[in-house]
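# Pasting the sequence and the predicted coordinates here, then a few questions.
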Amino acid sequence: MAGARALKLGNFAHELADLRAHQEREAGIASARIALRRQGEIDCRSCGEEIDPARRRALPSADRCLDCQQRLERYRRRRT
């Protein structure tokens, strides 16, 4: 009897973990959608230069020029 109860609790724990992971994924997707819908900047928030109009058309939510965005992403990758 105790073994069956432990198995049920184990299955419940796995199902709960799966549900939580699904909820976190959905929240991340919703957050990304909101971020992509927001209006970007005309001038780069890092260097102050104008963001290339082609970049703003391709990614209207851009707030950094391509060079500064790439620099930021390289920095973040090194930190992890």
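That came through fine. Numbers count the residues shown, from 1 in each chain.
# C-alpha from now on. contacts and neighbour counts both.
Fine.
# what's the burial count for H22?
12 (other C-alpha atoms under 10 Å).
# can you tell me which residues contact A30?
Residues near A30 by C-alpha atoms under 8 Å, 6 or more residues apart in numbering: none.
# redo that, cut-off 10 Å
Contacts here follow C-alpha atoms under 10 Å, 6 or more residues apart in numbering; on that basis A30 touches E24, L36.
# quick one: it is in a strand?
No - looking at A30 with DSSP: H, G, I helix; E, B strand; the rest coil, it is helix, so not inside a strand.
# measure it to D43 for me?
26 Å (C-alpha to C-alpha, to the nearest Å).
# What of C65?
8 Å.
# With neighbour numbers in mind, choose between the two.
Counted by other C-alpha under 10 Å, C65 and D43 do not tie: C65 has more neighbours, with 23 against 16.
# try this one next to it:
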Amino acid sequence: MADIADFANDLVQERLDQALAARSALKPAIAAHSFMFCEGCETPIPLARRVAISGCTQCVSCQTIDEARKARHA
């Protein structure tokens, strides 16, 4: 049998879920900032790549290696 504490917990969880959903919905609207230098090898990332791929953090070489590594572990 549910008591007042159970109802309160359910209400809090529902509000948290709504807040997280609202926050997640805003993420695509915010433009991600691209790095000037690769986080893997610290070489400059070309402007064309930074413009084409919003939020990029790696150069093409490091990104390729990273994707190959993730594909092996998938």
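Nice, I can see it. Being a predicted model, the structure only gives us computed values, none of them experimental.
# on that earlier part again, shared neighbours of C65 and D43 of the first structure, anything?
Here C65 of the first structure and D43 share the contacting residues E49, E50, I51, D52, scored by C-alpha under 10 Å, 6+ apart.
# Identify the residues contacting the first one.
The reference is to E49 of the first structure. For E49 of the first structure, the contact set (C-alpha under 10 Å, 6+ apart) comprises I42, D43, R64, C65.
# Out of those, the closest to Y75 of the first structure would be?
For these, the closest approach to Y75 of the first structure (C-alpha to C-alpha) belongs to R64, at 14.5 Å.
# ok so that closest one is a helix residue?
No - read with three-state DSSP, R64 of the first structure is coil and lies in no helix.
# Neighbour-wise, give me the winner out of the shared contacts of C65 and D43 of the first structure.
The most neighbours of any of the shared contacts of C65 and D43 of the first structure, using other C-alpha under 10 Å, belong to I51, which has 21 neighbours.
# What is the equivalent residue in the second structure for it?
Residue correspondence to the second structure (TM-score structural alignment): I51 of the first structure is matched to I45.
# That match contacts A52, doesn't it?
No - checked against C-alpha atoms under 10 Å, the pair I45 of the second structure and A52 is beyond contact range at 11.5 Å.
# So for those two, which residues contact both of them?
Both I45 of the second structure and A52 are contacted by S34, under the criterion C-alpha under 10 Å, 6+ apart.
# quick revisit: so who does the match of I51 of the first structure touch?
Contact analysis of I45 of the second structure by C-alpha under 10 Å, 6+ apart lists S34, F35, M36, F37, C38, E39, C56, T57, Q58, C59, V60.
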